[in-house]
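K.L.:
This is a predicted model, with the sequence first.
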Amino acid sequence: MSDYVSLQGLTLTYGDTVAVPALDLEIAKGELICLLGPSGCGKTTTMRAIAGLLNPSSGTITIDGRDVTRVPPSRREVGLVFQSYALFPHLSVYDNVAFGLKMKKTPDLDARVKEGLATVGLSDFASRMPAELSGGQQQRVALARSLVMQPKVLLLDEPLSNLDARLRLEMRMELQRVQRETGVTMVFVTHDQAEALSLADRIIVMRGGRIEQQGSPEEIYNRPATGFVADFVGFETILPQEDGTALAWRPSAVELGSGPYEGRVQGVSFAGERRDYVLDTQFGQIKADVAAERPAHGIGETVAFDLPRERAVTLERAK
């Protein structure tokens, strides 16, 4: 697929602070990408620039072959779904979804609103007020309101963070379904690696305004390139090697109860089917997950453990 959204040499600043230095990123039409990283990594700043809410100091933004670097947000054909939903509390679901279409005096308004509500499964809720909806339903209204505008790109800024765990899972599946059915190009911003792994066609891991690694969810999860990415996707034991690379283990790869090393249990928590341990060792802090049916170890106890080389991932660099 050809590039549909293109960021070339994009530099974004806040005063004298460079938040994103010379970023290059290509997004294909119909692709769902996730910008993933901790607070302050530049992911939301990049999204705001694509939306037109932040003017770059240098570089270009192209959407569907059109340079929109200096085009105002209202003329970019970009939809936005925020973390806070941003619904009008005094308007019904129908009128919330219709709001943008009314502003543009769209002739087929009613048909598009009904189609949008059907797409997100809210056809029977058109007359409800936002206060009468659950958090997940309110997020669907916000999604429908953007979709009816038929955007070329749909930007979602941490849209699931206000929902409880069950609703987050439901909305992940809902977003995937809507994206498949509509074919809209989506850019999803999140700090939650589970969301990114479950949703994205491609994950862009950001750090300090730069792309640390990009790839499919499977590539990011199974083959992290650096210690930063590895730690972000659950490799919590990272040991530098003399050749400049590093080895990384997930807690489930650490063998507890036997092995050539010893550690003192600093913490233990029961997590249903497993127990999670934190050990103080010669390598520093080590985390291990052990099946709950295995013998339990108490805080302060010294236990043997192993870091099997065959269960480690080799990283290009530790940091």
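P.N.:
Cool, got the structure.
K.L.:
From here on, just use CA atoms for contacts and neighbour counts.
P.N.:
Will do.
K.L.:
Tell me which stretches of the protein form helices.
P.N.:
Ranges of helices within the chain are 43-51, 93-103, 109-119, 135-147, 165-182, 193-199, 217-222, 227-232, based on DSSP state H.
K.L.:
Summarise which helices and strands the last one is packed against.
P.N.:
Translated: helix 227-232. In terms of contacts (3 or more CA pairs under 8 Å, 6 or more residues apart in numbering; DSSP states H and E), helix 227-232 is packed against strand 237-240, strand 246-249.
K.L.:
So which elements touch the first one?
P.N.:
When contacts are defined as 3+ CA pairs under 8 Å, 6+ apart, strand 237-240 packs onto helix 227-232, strand 246-249, strand 284-291.
K.L.:
quick one on the thing from earlier: export the helices and strands packed on helix 227-232 to TSV and tack on mean neighbour count and distance to Tyr221?
P.N.:
Compiled in TSV, the helices and strands packed on helix 227-232 are given as follows (neighbours: other CA atoms under 10 Å; distance: least, CA to CA, whole Å):
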stretch	mean neighbour count	distance to Tyr221
strand 237-240	20	15
strand 246-249	24	12
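K.L.:
this is the other structure I want to compare:
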Amino acid sequence: MTPILDVAGLTARHGPRPALRAFDLRIDTPGWWGVVGANGSGKTTLLRCLAGRMAPERGTIRLSGRACEHDPARRAAGVGLTPTLESLPKGISGADLVRLVEQASGGEGDPVAAVIEAALDLDAFWGSYVAELSAGQKQRLAVRLAFAGSPRVVLLDEPFNWLDPAVAHDLKTGLRAITREHGVTVVSALHDIGTLATWCDHGVLMRDGRAVARFSPAELAAARTDLAAFEADLVARVRA
């Protein structure tokens, strides 16, 4: 079986400091992967490299069997990534921004995007200018934009930041649905260990740019029986 995503020996730097150190990740089947770790552990750098927003120093990235570590345009075309809130243009409505991005990427009418759009309840502020939106509303818009162009791999950087509990729950439900019913692969950087254990299919713990632990579906299912113990174990590994 050709892996959906196959990353080997990925190394990247922020200036003189290594941000990723020989990172490996192989995804064979659609699902939701949660990547956890302390601030500065390399989560965002990993997502940016995978999405073609940052050039790795060494290593290989294969999407559906095709090497693309030296082809950021191919990575960007095949992978969706949440934009930063600061990068969202302010003088346009949320609806118009999504429409423009969808038209440019050819992803209009995608049923996966429709699931996510409904989960995010964008109608409540669809016609408002981005400059008028709260941080939580901008976050919802950023998550929606990650699905523009019908990508089969979607990278979400802290997608639940700023979201109220109801919207966060609906988004988690939507993400689970698209992985199971539409064959989408989601990789999300997370700080919430409860979300990792309760909602994700697979998990990765990062420390100092490396994957120091991986969690199978069975291990995450076991973690749900005692979340406090699982959290304590992860914190100990982060501090090791």
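P.N.:
On my side now, so go ahead. What you see is a predicted model, and the numbers here were worked out from it, not measured in a lab.
K.L.:
Next, format the helices and strands packed on strand 237-240 of structure 1 as CSV and append distance to Pro240 of structure 1.
P.N.:
Shown next, in CSV, are those (distance: least, CA to CA, whole Å):
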stretch, distance to Pro240 of structure 1
helix 227-232, 9
strand 246-249, 4
strand 284-291, 12
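K.L.:
Quick one: closest of those to Ala118 of structure 1.
P.N.:
helix 227-232 (36.8 Å; CA to CA).
K.L.:
how many neighbours does Glu86 of structure 2 have?
P.N.:
8 (other CA atoms under 10 Å).
K.L.:
What of Asp164 of structure 1?
P.N.:
A total of 11 residues lie near Asp164 of structure 1 under the criterion other CA under 10 Å.
K.L.:
Leaving aside the residues adjacent along the chain, what's closest to Gly149 of structure 2?
P.N.:
Here the nearest residue to Gly149 of structure 2 in space, its sequence neighbours aside, is Gly107; by CA to CA, 6 or more residues apart in numbering that works out to 3.9 Å.
K.L.:
could you list every residue that touches the one you found?
P.N.:
148-150 (CA atoms under 8 Å, 6 or more residues apart in numbering).
K.L.:
Tell me the most packed of the residues you listed, by neighbour count.
P.N.:
Most surrounded of these: other CA under 10 Å gives Ala148, at 26 neighbours.
K.L.:
which non-adjacent residue is nearest that residue?
P.N.:
Nearest residue to Ala148 of structure 2, sequence neighbours excluded (CA to CA, 6+ apart): Glu102, at 5.3 Å.
K.L.:
Spit out the contact partners of the alignment partner in structure 1 of that neighbour.
P.N.:
Counting by TM-score structural alignment, Glu102 of structure 2 lines up with Leu101 in structure 1. Counting by CA under 8 Å, 6+ apart, Leu101 of structure 1 touches 109, 148-149.
K.L.:
Throw those into CSV and include distance to Val5 of structure 1, thanks.
P.N.:
Shown next, in CSV, are those (distance: CA to CA, whole Å):
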residue, distance to Val5 of structure 1
Leu109, 28
Val148, 20
Met149, 18
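K.L.:
What remains of these once you look at structure 2?
P.N.:
Among the contacts of Leu101 of structure 1, the contacts conserved in structure 2 (both residues aligned by TM-score structural alignment, their matches' CA atoms under 8 Å) are 109, 148-149.
K.L.:
can you pull the contacts of the residue positioned nearest the centre of structure 1?
P.N.:
Central residue of structure 1 (CA atoms, centre = their mean): Thr190, 3.0 Å from the mean position. Applying CA under 8 Å, 6+ apart, one finds that Thr190 of structure 1 lies in contact with 34-37, 157-158, 196.
K.L.:
at 6 Å what do you get?
P.N.:
36, 158 (CA atoms under 6 Å, 6 or more residues apart in numbering).
K.L.:
The helices and strands packed on helix 227-232 of structure 1: which one's closest to Lys114 of structure 1?
P.N.:
Nearest of these to Lys114 of structure 1, taken as CA to CA: strand 246-249 at 50.1 Å.
K.L.:
equivalent range in structure 2 for that closest one?
P.N.:
Using TM-score structural alignment, strand 246-249 of structure 1 pairs with nothing in structure 2.
K.L.:
buried sites along the longest strand anywhere in structure 1?
P.N.:
Ranked by residue count, the top strand of structure 1 under DSSP state E comes out as strand 255-270. Within strand 255-270 of structure 1, the residues that count as buried by 16 or more other CA atoms under 10 Å are 255-257, 262-266, 268.
K.L.:
Repeat that for stretch 83-95 of structure 1.
P.N.:
83-85, 87, 91-95.
K.L.:
now do stretch 49-61 of structure 2
P.N.:
49-52, 55-61.
K.L.:
For it, give me every contacting residue.
P.N.:
6-12, 48, 67-69, 72, 75-76, 79.
K.L.:
quick check, nearest of the residues you listed to Ile27 of structure 2?
P.N.:
Closest approach to Ile27 of structure 2 among these (CA to CA): Asp6, at 6.3 Å.
K.L.:
Verify the stated contact: the closest one with Arg62.
P.N.:
Yes: using CA atoms under 6 Å, Asp6 of structure 2 is in contact with Arg62, at 5.0 Å.
K.L.:
Look up how far Val229 of structure 1 lies from Arg76 of structure 1.
P.N.:
Per CA to CA, to the nearest Å, Arg76 of structure 1 is found 33 Å from Val229 of structure 1.
K.L.:
Any idea how many residues pack against the alignment partner in structure 2 of Arg48 of structure 1?
P.N.:
Structural alignment (TM-score structural alignment) places Arg48 of structure 1 against Arg48 in structure 2. The local packing of Arg48 of structure 2 (other CA under 10 Å) involves 20 other residues.
K.L.:
which residues touch Arg48 of structure 2?
P.N.:
Met54 are the contacts of Arg48 of structure 2 under CA under 6 Å, 6+ apart.
K.L.:
Could you rerun that using 10 Å?
P.N.:
Listed by CA atoms under 10 Å, 6 or more residues apart in numbering, the contact partners of Arg48 of structure 2 are 42, 54-56, 75-76, 81-82, 155, 157.
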